[in-house]
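Q: take a look and give me a structure for this.
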Amino acid sequence: MRRTMTGRGGLEMAAASRVSGSAWDGRVNLLWISPFVALAGCVVVVFGSNPHSHYGLLLAVVPLLSAAVHNVGTTTLVGGACVAFFALAHYRVPAGDTAVWLIKLGIVAAAAVIGVLISRARVSERQLTESRAVALTLQRGLLPHDVKATNAVEVHHRYLPADSEAGVGGDWFDVIQLSGARVALVVGDVAGHGVHAAATMGRLRTAVHTLADLDLAPDELLARLDDLVIRLADDETDRIVAASCLYVVYDPVSRRCTIARAGHPAPAIVRPDGRADFPRLPDNPPLGLGGTGFECAELTLPEGTLLALYTDGLLALRAGGPEAAQEAMARVLERTGLPLASLCDGVLAALPPSGAEDRSRDDIALLLARTRVVDPRWVASWELPATAEAPSRARTLTARQLDTWHLSEALFPTELVVSELVTNAVRYGGGPVRLRLIYDHALICEVSDTGSTSPHLRHARLMDEGGRGLYLVGCLTDRWGTRYGSGGKTIWAERSLAGVTGAAREPSSNGISRDAVRS
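A: Next comes the predicted model:
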């Protein structure tokens, strides 16, 4: 019975839509032929009226009506027909009234020309509107659709495209989850406007994601990105390709924040007590110039610190200049107790174009991030000597720690991963070996050594005695990789805790100390 009613309702709706569609089609057809009907009616009036009457001026309305409905070609045809028909009416005008007739003919001809110009203006406006719509669609498709908070930071953003005259720009932002519970915050700006700027923005954003997956340091990542911009500029000789970028990496375990910029404004850093400042960072050149290295700065941030990353379009809103805009921004961000969404709205409201009537001619990207800290009870680390007993010792410490965290169900795969990683570090790296476990959005295992040799995944043959360690790590974890530091390298692996009983429980307070434990 329910299905029958639903089907009947669907038929009625379909029939109603067909009726309304037919009525709409009828109105469209009537509107489409209205200039021709008006032209025919005016011709009848002209040839049927007194030659001394002014009814012929009705023909001047027909090109304007056609310009409102048809394209340039049809409007030109209708306008030319109006002038031709009025010229034919000259043979019905007495010789003494030629001057008046010429004035009327000039009015009709002027109306025909104006109709063509209006039609061309409509076409140009429609093309600009469609081009902007395409650029906006491309830009929105290339920007992140949903920036989610992580265990490292709470984030919120605002993005405002430029006005219709300037066109779509190349501003972008991103929040990228890194290894070791870290997070990368990115804001960039491609010079220029239009589809090409949006496409270049998409290529740079993809490159940043790829380079971030390699766990490159911020200064090295910007150097690689600079090489890419130079290659893009070489390929596109007909236009200038340049960009700026700000790349921030925050570690919620150590609370260290590493910042590098390439021709981009410095971020605003607001301490939990409300003290806001714009730190002095190494003034690296914009991307695309080449020939120079990049430097980064490292800060230690307390929990609850607010980071504000933005593009220069936000500073351009203030008539007093970038310094006045930064001061106004700082006054808003000092109210740290407000939600990030309210702070974003407050920053945009505090930076109106003073005395200006139009909107900004540049895109505006604003990304706010409030730092979090991983509870020390969720982190366990040990330092082991590079001896043959290290893998066994690592398995014992891992089993004890997972039992403390109530993750006994994840013990077997975690022991295998830890054993393989520590064995590789002892065999191919240099001591001492450091093992760290992090209980975050996933169970993270990290093994560090002083070596710099990058491990490679091998596919061992049937009779090979080795070469299966990293293959097992890849099968037992969701993702793994290598990152390098000043003292060597770290091989990390993450395993999801979905389906593990007790994975959502908070670890007990009697966990193993984070301090190094030597065997």
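Q: from here on, just use CA atoms for contacts and neighbour counts.
A: OK.
Q: let me see the contact set for the residue positioned nearest the centre of the chain.
A: In the chain, the residue lying closest to the centroid (CA atoms, centre = their mean) is Leu143, at 2.2 Å. Taking CA atoms under 8 Å, 6 or more residues apart in numbering as the criterion, Leu143 is in contact with 172-173, 202.
Q: which of those has the most neighbours?
A: Compared across the contacts of Leu143, Trp172 has the highest neighbour count, 29 neighbours, by other CA atoms under 10 Å.
Q: quick one: residues contacting that one.
A: By CA under 8 Å, 6+ apart, the contact list for Trp172 reads 143, 187-189, 201, 205, 365.
Q: okay, and it sits in which element?
A: Under the criterion of DSSP states H and E, Trp172 resides in strand 170-177.
Q: equivalent analysis for Arg361, please.
A: Per DSSP H and E, there is no helix or strand for Arg361.
Q: what about it, how many neighbours?
A: Applying other CA under 10 Å, we find 19 residues neighbouring Arg361.
Q: right, and it touches Gly169 too?
A: No: under the criterion of CA atoms under 8 Å, Arg361 is not in contact with Gly169, lying 9.1 Å apart.
Q: overlap in contacts, the two.
A: Ala162.
Q: relative to Asp227, how far out is the closest residue to Asn71 other than its chain neighbours?
A: In space, and not counting its chain neighbours, Asn71 is closest to Ser119: 6.0 Å by CA to CA, 6 or more residues apart in numbering. As judged by CA to CA, to the nearest Å, Ser119 and Asp227 stand 47 Å apart.
Q: and Arg370, by the same measure?
A: The gap separating Arg370 from Asp227 is 32 Å, by CA to CA.
Q: please give me the structure for this one as well, since I'd like to look at both together:
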Amino acid sequence: MASGGAAGGAGHRRPAGEPDGPVRPGGPDRPGGSGDPAEGPGERAARTATDPAGSPDPLAAPRDTVLRALSDMSEGFLSVDDTWRISFANREAARILGAEPVRPGTRLWEVAALGVPGLEGQCRRAVAEGRPIGFDLTRPIHGRLYHLRLVPVPDGGLGISFVDVTDRRLREAGHPPGAPAGERAARMSELTLALAEAVTSKDVVRAVAEHVLPPVGADGLVVETLEAGRIRVVDSVGYNQRFLDRVDGLPLSDHTALADVLRDRTPLFVGSAGEFVELYPKLEYLSDNSPSAAWAFLPLIVSGRATGSLVISFAEPRSFSEDDRTLLTALSGLVAQALERARLFDVEHTRAQGLQRGLLPRTLPSLPAVSAAARYLPAGRGDEVGGDWYDVIPLSGDRVAMVIGDVMGHGITEAATMGRLRTAVRTLADLDMDPDELLTHLSEIVGDLGYDYYATCLYAVFDPVTRICSYALAGHLPPVLVHPDGTVRSPDVDIDPPLGAADPPFEVHELRLPDESLLVFCTDGLVESQDRDADQGMALLRQTLAAAVTRTGYFTPYEATDTDTGTGPDTDRPTGTGPRAGRLDELCDIVVSTMLPDHARISDDAALLIAHTRSTPTCDVASCSLPEDPRAAGQAREYVRSQLDVWGLDDLVMSTELLVSELIGNVVRHARGPIRLRLMRSRSLICEVYDGSLTTPRIRRVGQTDEGGRGLHLVAALSRRWGTRFLADGKCIWTEQDLPGKP
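A: Below is the predicted model:
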């Protein structure tokens, strides 16, 4: 910065903003320079003002003459003593900084307008090195930019002169003084509109990158927030991941530049890497790793609270004009408000999605009769989560329940309702209810929630022995069946009203499935859109499935391996031909990408469940009828010994004989016939005893003197699990035992 020139008389003043005297190296045309050893008139004035009596300069004037000259200078001028207290301030300094703040005795750091980051360090450096230092202030004062000159004096004090260089910096930056306000207004208007449409934090960053960086010639930006005293990078443009990793998680106290900006809540404009290092020597490692050479550090203030910072960077050193500073400062306020709104949305949306993910199954089970894969796609950008769900539930006798549903509406309430319904379905399915009975109970649950609650649901049960899939629909789309030869069809059935609006009973439909076929379930968000209705969407889904199974060769025979889902030694199923495990996921991806090519634009949640069904080989099922008299138990034990010998399960003969003896004995004593025994070899040994009674056996507490009631205790002790399911003409009591060598 140019030093204060030798002042003329009181009647002669230079135009405001122009330095007095000639410009020398280290003057105003070279901001940040360290000054020239030759002493200029302003520097002599500064030294004389702090020590007028001891000056050896032959040009020194008496004290009152010097002070009068300094008072009339066109440059602002302050002098401070060795305790950094102001000893003198001229009229221009009082006008710029305020008369009250610059009263003699005030500490320099207490002058609010000069409370800029790095000032104290520069002052102490000038005194320590004993040479003048000049630099631009990093923030405007009353909308004007000033260049500061620090001149040390022999007694330890400091003379400080500053001059308005706003117009000069504008010319240097290629902007004429008083740049058009219309251009600034247009930029503000465009950004305001873009930020109003931004929903997430990343949307805000994209809006800033598009509407702020090009007009100001910037190359990069980083948006950072404060979390527990640490800096967290929200998003960035123009920075490599290595640099971001060094900043992300850094304690705010270690990043002194941002700490100063957020503490003072004022922007910091740094025109070069050298200037940055001068201001913050400890942060030199950041500038070395940064691709930028100039920065604007802008605080993000919301409701009087510093929430983070917006750092805009430039590839080349530059001077920031008043127009740039004013524009960027104003834009930072808009960005702060938009980012706070987006942050609140992100928090809410993350919670809702976390809730929904927690309520959906983490993984789908791979069962002897069914292998499945699924996809869930939340609605596009800006929408809340919904209530779509799916599940695959193992039942007794290797049967499998498959369910998919959709709670109408979007939001946390709908996601929570979905969770309640899914839990209810699993509970009711564990009771081995038929599809129509289960949907009746589910509809009552939805009805109890209120008149505004509705949900659609498809509940299906697949029996691998009969290869029959029984299902009921409550306002939901029917399943799609893919045959092993690639034929795709969807059953034409009547659909009952949604849960909460339907009156029971629900109609039960049946599909007889070919072995190794696919069942495809989906919600309306997958097939319906603004461009197509449900019928058109279902037609497209069938076409997509037909093309996908051909493209992937899904049903192409191959030699199965241990890693294949549902086949090989892992399931005790004979190896042979079947689908590779990864093909189900591949099918899901093809269907989703074809049906919803632009996921970001979908307006409703979408769920897809594809199940590969397998029938139980006839060699793994054995059954016999038994008489309705005490001889039945003995015949059952003989049949068990014979069949387990065929299956090579001799280790289970004794326990299985005890189980069937107790179960058949209970039928003979407490129920009625006809009696039938069925054995199944799967991942476990399944024993089923059928009778014609609807009485429910249950375990009860037995006293020490009771002669009976211990049979079911024995059944529970010998089996991994057991239970009862009811049929149209009676019931079935079943048990499962682990196979030898299986966990």
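Q: only the buried residues of the strand holding Trp172 of structure 1, if you could.
A: Neighbour-count burial for strand 170-177 of structure 1, counted by 16 or more other CA atoms under 10 Å, picks out 170-177.
Q: now stretch 244-263 of structure 2
A: 244, 247, 249, 251-252, 255-262.
Q: one step back: between Ser119 and Asp227 of structure 1, which has more neighbouring residues?
A: Ranked by neighbour count (other CA under 10 Å), Ser119 of structure 1 and Asp227 place Ser119 first, with 25 against 16.
Q: what helix or strand is the counterpart of that one in structure 2 located in?
A: In structure 2, Ser119 of structure 1 lines up with Ala336, judged by TM-score structural alignment. In the assignment (DSSP H and E), Ala336 of structure 2 maps to helix 322-359.
Q: which part of structure 1 lines up with the helix or strand just after that helix?
A: Sequence order places strand 370-377 as the next helix or strand after helix 322-359 of structure 2, per DSSP H and E. Counting by TM-score structural alignment, strand 370-377 of structure 2 falls onto residues 153-160 of structure 1.
Q: same check, this time on stretch 190-198 of structure 2
A: Alignment of stretch 190-198 of structure 2 against structure 1: no match, by TM-score structural alignment.
Q: what's the spacing between that stretch and its chain's center?
A: Relative to its chain's centre, stretch 190-198 of structure 2 lies at 22 Å (CA atoms, centre = their mean, to the nearest Å).
Q: ok, the contacts of Trp172 of structure 1 in structure 2: which stay?
A: Comparing the contacts of Trp172 of structure 1 with structure 2 on both residues aligned by TM-score structural alignment, their matches' CA atoms under 8 Å, the contacts found in both are 143, 187-189, 201, 205, 365.
Q: in helices only, show me those residues.
A: 201, 205 (DSSP state H).
Q: which of the kept ones among the contacts of Trp172 of structure 1 ranks first by neighbour count?
A: Using other CA under 10 Å as the neighbour criterion, Asp189 leads the kept ones among the contacts of Trp172 of structure 1 with 30 neighbours.
Q: grab the nearest non-local neighbour of the residue mapped onto it from structure 2.
A: In structure 2, the residue equivalent to Asp189 of structure 1 is Asp406, according to TM-score structural alignment. In this structure, Asp406 of structure 2 finds its nearest non-sequential neighbour in Asp388, 4.2 Å apart by CA to CA, 6+ apart.
Q: contacts only, for that neighbour.
A: Applying CA under 8 Å, 6+ apart, one finds that Asp388 of structure 2 lies in contact with 376, 404-407, 415, 418, 523, 605-607.
Q: re earlier: between the contacts of Trp172 of structure 1, which is nearest His459 of structure 1?
A: Arg205 (32.6 Å; CA to CA).
Q: quick one: map that closest one onto structure 2.
A: Checking with TM-score structural alignment, Arg205 of structure 1 has Arg422 as its match.
Q: Ala455 of structure 2 versus the closest residue to that match other than its chain neighbours, what's the distance?
A: Of all residues not flanking Arg422 of structure 2 in the chain, Trp389 sits nearest, at 7.4 Å (CA to CA, 6+ apart). Distance, Trp389 of structure 2 to Ala455 of structure 2, by CA to CA: 11 Å.
Q: can you pull the residues that touch both of these two?
A: Jointly contacting Trp389 of structure 2 and Ala455 under the rule CA under 8 Å, 6+ apart are 405-406.
Q: what about Glu334 of structure 1, neighbour count?
A: Using other CA under 10 Å, Glu334 of structure 1 has 20 other residues around it.
Q: wait, it sits on Arg275?
A: Yes: using CA under 8 Å, Glu334 of structure 1 makes contact with Arg275 at a distance of 6.4 Å.
Q: circling back: so how far is the strand holding Trp172 of structure 1 off the chain centroid?
A: Strand 170-177 of structure 1 has its C-alpha centroid displaced from the chain centroid by 5 Å (CA atoms, centre = their mean).
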